[in-house]
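Enquirer: Need a 3D model of the following:
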Amino acid sequence: NTTTCLSSSKLFFYNISNIMFSQYSLLLIIIISLILLLEPIKIVGRRSHELSNNNKPDSSSLDSSYIEDLVTNLPGQPSVNFKHYAGHVTVNEKNGRALFYWFYECSIDPQDKPLVLWLNGGPGCSSVGYGATQEIGPFLVDFDGFGLQLNPYSWNKEANLLFLESPIGVGFSYSNTSGDYHIIGDDFTANDTYTFLHKWLLKFPSYKKRPFYIAGESYAGKYVPELAEVIVDKNKDPSLFIDLRGILCS
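Expert: Reported below is the predicted structural model:
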């Protein structure tokens, strides 16, 4: 088998790599858990109604709630000149279904920059655990497990970055109705993500008219165009218009 073919030095490297990854994972769990401990319940379950043709969100109940999601500090976080937010948005009140997001403002003139939604694939890959903290986000978790470092190639140098853990069951996104986990599919995911997006834009109304892009990798090569199709279809209703400019898949 493969193990017997490895030299002792390679085995040592493999073991050390596993230990480092375990430390990284533990730190990431601690960081996100601290965010949730600051606000474990109050976002979920008090948002406006499910999106439908006859039941649209009431912006009066949502347009200032983003303040509650502001992240003021993280363990080992370097000093930064931008704000970031994290929390849940309920996409189905009846079933208690909520999606977890992490949003980083652009570090330069965020008021003039587009909004980019990033989705990891899998299915089942966390956009926070990978996209945000290992790939394109402003903070990278040290592999020694002891802190965060700035990512010199972060996309938030050019855009406002929104990472979404989707569908339910991924990362900190969940449903209180176990039956939901048996009906998850691409259409289900696209509709939940669309509902999330509209409610999130009510929380952050200054981004509602921004140029909007959807980006992702791996299985998100299916998520991204399906969500784009839903947006284009729903944009026939001017009150639901989202200024979708393009999609990026890798």
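
Enquirer: use CA for all of it now, contacts and neighbours both
Expert: Fine.

Enquirer: Now do the same contact list for residue 216.
Expert: 118-121, 224, 248-250 (C-alpha atoms under 8 Å, 6 or more residues apart in numbering).

Enquirer: make that residue 120, sorry
Expert: Per C-alpha under 8 Å, 6+ apart, neighbours of residue 120: 126-127, 130-131, 165, 216-220.

Enquirer: How about residue 97?
Expert: Taking C-alpha under 8 Å, 6+ apart as the test, what residue 97 contacts is 90-91, 168, 173-177.

Enquirer: list the buried ones in stretch 179-198?
Expert: 180, 189-198 (16 or more other C-alpha atoms under 10 Å).

Enquirer: Likewise for stretch 63-70?
Expert: So stretch 63-70, judged by 16+ other C-alpha under 10 Å, has buried residues 63, 66, 69-70.

Enquirer: and which of those is nearest residue 37?
Expert: Residue 37 lies nearest to residue 69 out of the buried residues of stretch 63-70, by C-alpha to C-alpha, at 11.6 Å.

Enquirer: now the other sequence, so there's something to compare against:
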Amino acid sequence: MASSATYSLLLLISFFTLASMAVARSGLSQIGQDILAQQEADRVIRLPGQPEVSFKQYAGYVTVNESHGRALFYWFFEAVNKTEKQPLLLWLNGGPGCSSIGYGEAEELGPFLIQKGVPELRFNNYSWNKAANLLFVESPVGVGFSYTNTSNDINELGDTITAKDSYTFLVNWFERFPQYKSHDFYISGESYAGHYVPELAEVIFDTNKNVSKEEYINFKGFMDRWHRRPAGYDPCVSDYSEVYFNRQDVQKALHANVTNIPYPWTHCSNNITFWNDAPSSMLPIIRKLIDGGLRVWVYSGDTDGRIPVTATRYTLRKLGLNITKDWSPWYTNHEQVGGWTIIYDGLTFVTVRGAGHQVPTFVPRKAFQLIEHFLANETLPSQPF
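Expert: Got it, this is the predicted structure:
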């Protein structure tokens, strides 16, 4: 399908436009009672084995094609602090056919992580909802709890329909949660989301030029990377997740599996055996978005043996961008080198020291520092602090 170099990239893109000022700004006090009722119906009061938290969470289905009965399952966490001022970040996993709930939320960067040997969740001290309102979506249909009532849909999946359904999901999700329409919006993901993320970003970027203010998405950027397990990672953690998410009490709490899907929840779907379209490279899309005025960051773990830093640099050179500042270190709050950066004309490349491609699992503190600085539009520290 896609070239391996595609998966070696983590892309952070920020887009600033006066058009975003035209977006209708809706506070909770201005939302109709019917919409508030829909939100409350999706409210997750508490999951079995969940630790106490102060932020709210919601989960459920958003229809993306009524005639076919296609619906995507989401799980949304408000930011830990200052929800109304924090950006909105969408996370996607790849595969094709793997769950963002099982991997992204439960094993990497979500608030609740699966534990070994006990039917309880533990709180992730480096959860990304400490920096953003955090949205997970299982995509495409056939993945996790997402479903279609038209069985032939599974045989027509590919990059194009996945991007289209994900865009429709966002438009409809914002109708259900209009208070987030004015928030800065970002997309992130890993593995085959190296296709999903830039392709969805392109659809938003292009469609935003022609839509009404009601459907305009306040898109600011995206980031993406390769999926790889670190040394010391418990290979059975996915087994624990599958036991947990197949529990009836868990599914009831999440408002999931409401149609009684005829197969169990799994991390990666066994139903998706055919994939229609998969471009060999995302570089043309990346270049298009750079030329469109986007700020782009690319990062890579420097101990990733499968897709090494040198391969990422080789890929970036194909963009033909001039180097404005060559290798220089960035620092963590422990006064240690967190990695190195190269600043190109229109793109910044960041390496993360001691990390493979699944950065939040290898070095969660550094990963959080990276996402925090990106969302705040701040450069990484160039000296110890």
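
Enquirer: TM-score for the pair, please.
Expert: For this chain pair, the superposition-based TM-score is 0.75 by TM-score structural alignment, normalised by the length of the first structure; 192 aligned residues with a C-alpha RMSD of 1.4 Å.

Enquirer: what number of residues lie near residue 48 of the second structure?
Expert: Residue 48 of the second structure is flanked by 14 other residues according to other C-alpha atoms under 10 Å.

Enquirer: just the one 5 residues further on next, same as before
Expert: The local packing count at residue 53 of the second structure equals 11, with neighbours defined by other C-alpha under 10 Å.

Enquirer: Can you name the helix or strand that the most centrally placed residue in the second structure falls in?
Expert: Nearest residue to the geometric centre of the second structure (C-alpha atoms, centre = their mean): residue 91, 1.4 Å. Taking DSSP states H and E as the criterion, the element that holds residue 91 of the second structure is strand 88-92.

Enquirer: now that strand: which residue numbers in the first structure?
Expert: Mapped onto the first structure using TM-score structural alignment, strand 88-92 of the second structure spans residues 115-119.

Enquirer: Report the buried residues of the matching stretch.
Expert: Result for stretch 115-119 of the first structure [16+ other C-alpha under 10 Å]: buried residues 115-119.

Enquirer: circling back: reformat the buried residues of stretch 63-70 of the first structure into TSV and put distance to residue 158 of the first structure and secondary structure next to each item.
Expert: Compiled in TSV, the buried residues of stretch 63-70 of the first structure are given as follows (distance: C-alpha to C-alpha, whole Å; DSSP: H, G, I helix; E, B strand; the rest coil):
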residue	distance to residue 158 of the first structure	secondary structure
63	25	coil
66	22	helix
69	22	helix
70	21	strand
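
Enquirer: Of these, which is the nearest to residue 202 of the first structure?
Expert: Closest to residue 202 of the first structure, out of all of the buried residues of stretch 63-70 of the first structure and judged by C-alpha to C-alpha, is residue 63, at 5.3 Å.

Enquirer: What lines up with the closest one in the second structure?
Expert: Using TM-score structural alignment, residue 63 of the first structure sits opposite residue 35 in the second structure.

Enquirer: Give me the spatial nearest neighbour of its match, chain neighbours excluded.
Expert: Closest residue in space to residue 35 of the second structure, ignoring its immediate chain neighbours: residue 176 at 6.1 Å, by C-alpha to C-alpha, 6 or more residues apart in numbering.

Enquirer: that older thread, could you list which of the buried residues of stretch 179-198 of the first structure belong to helices?
Expert: 189-198 (DSSP state H).

Enquirer: contacting residues around the aligned partner of the residue nearest to residue 35 of the second structure in the first structure?
Expert: Superposed on the first structure with TM-score structural alignment, residue 176 of the second structure falls opposite residue 203. By C-alpha under 8 Å, 6+ apart, the contact list for residue 203 of the first structure reads 62-66.

Enquirer: which one is the equivalent of residue 158 of the first structure over in the second structure nearest to, not counting chain neighbours?
Expert: Using TM-score structural alignment, the partner of residue 158 of the first structure in the second structure is residue 131. Counting by C-alpha to C-alpha, 6+ apart, residue 131 of the second structure lies nearest to residue 372, which is 5.9 Å off, once chain neighbours are set aside.

Enquirer: pretty sure the one you found contacts residue 129?
Expert: No - in this structure, residue 372 of the second structure is not within contact of residue 129 by C-alpha atoms under 8 Å, at 10.2 Å.

Enquirer: The two: who's more crowded?
Expert: The neighbour comparison of residue 372 of the second structure against residue 129 (other C-alpha under 10 Å) goes to residue 129, with 26 against 17.

Enquirer: Are we agreed that the more buried one is in a strand?
Expert: No - in this structure, residue 129 of the second structure is helix, not part of a strand, as judged by DSSP: H, G, I helix; E, B strand; the rest coil.

Enquirer: Next, count neighbours for residue 29 of the first structure.
Expert: Residue 29 of the first structure has 13 nearby residues by other C-alpha under 10 Å.

Enquirer: Which of the helices or strands spans the residue nearest to residue 131 of the second structure?
Expert: Assigned by DSSP H and E, residue 372 of the second structure falls in helix 364-375.

Enquirer: In the first structure, point out the residues matching that helix.
Expert: Counting by TM-score structural alignment, helix 364-375 of the second structure sits on no residues of the first structure.

Enquirer: How far does that helix sit from its chain's centre?
Expert: 14 Å (C-alpha atoms, centre = their mean, to the nearest Å).

Enquirer: Only the buried residues of that helix, if you could.
Expert: 364-372, 374-375.

Enquirer: So what angle separates the directions of that helix and strand 88-92?
Expert: On the basis of axes from the mean of the first three to the mean of the last three C-alpha atoms, to 10 degrees, helix 364-375 of the second structure is oriented at 130 degrees to strand 88-92.

Enquirer: Quick one: residues contacting the equivalent of residue 116 of the second structure over in the first structure.
Expert: Counting by TM-score structural alignment, residue 116 of the second structure lines up with residue 143 in the first structure. Counting by C-alpha under 8 Å, 6+ apart, residue 143 of the first structure touches 20-21, 23-24.

Enquirer: Thanks a lot, see you next time.
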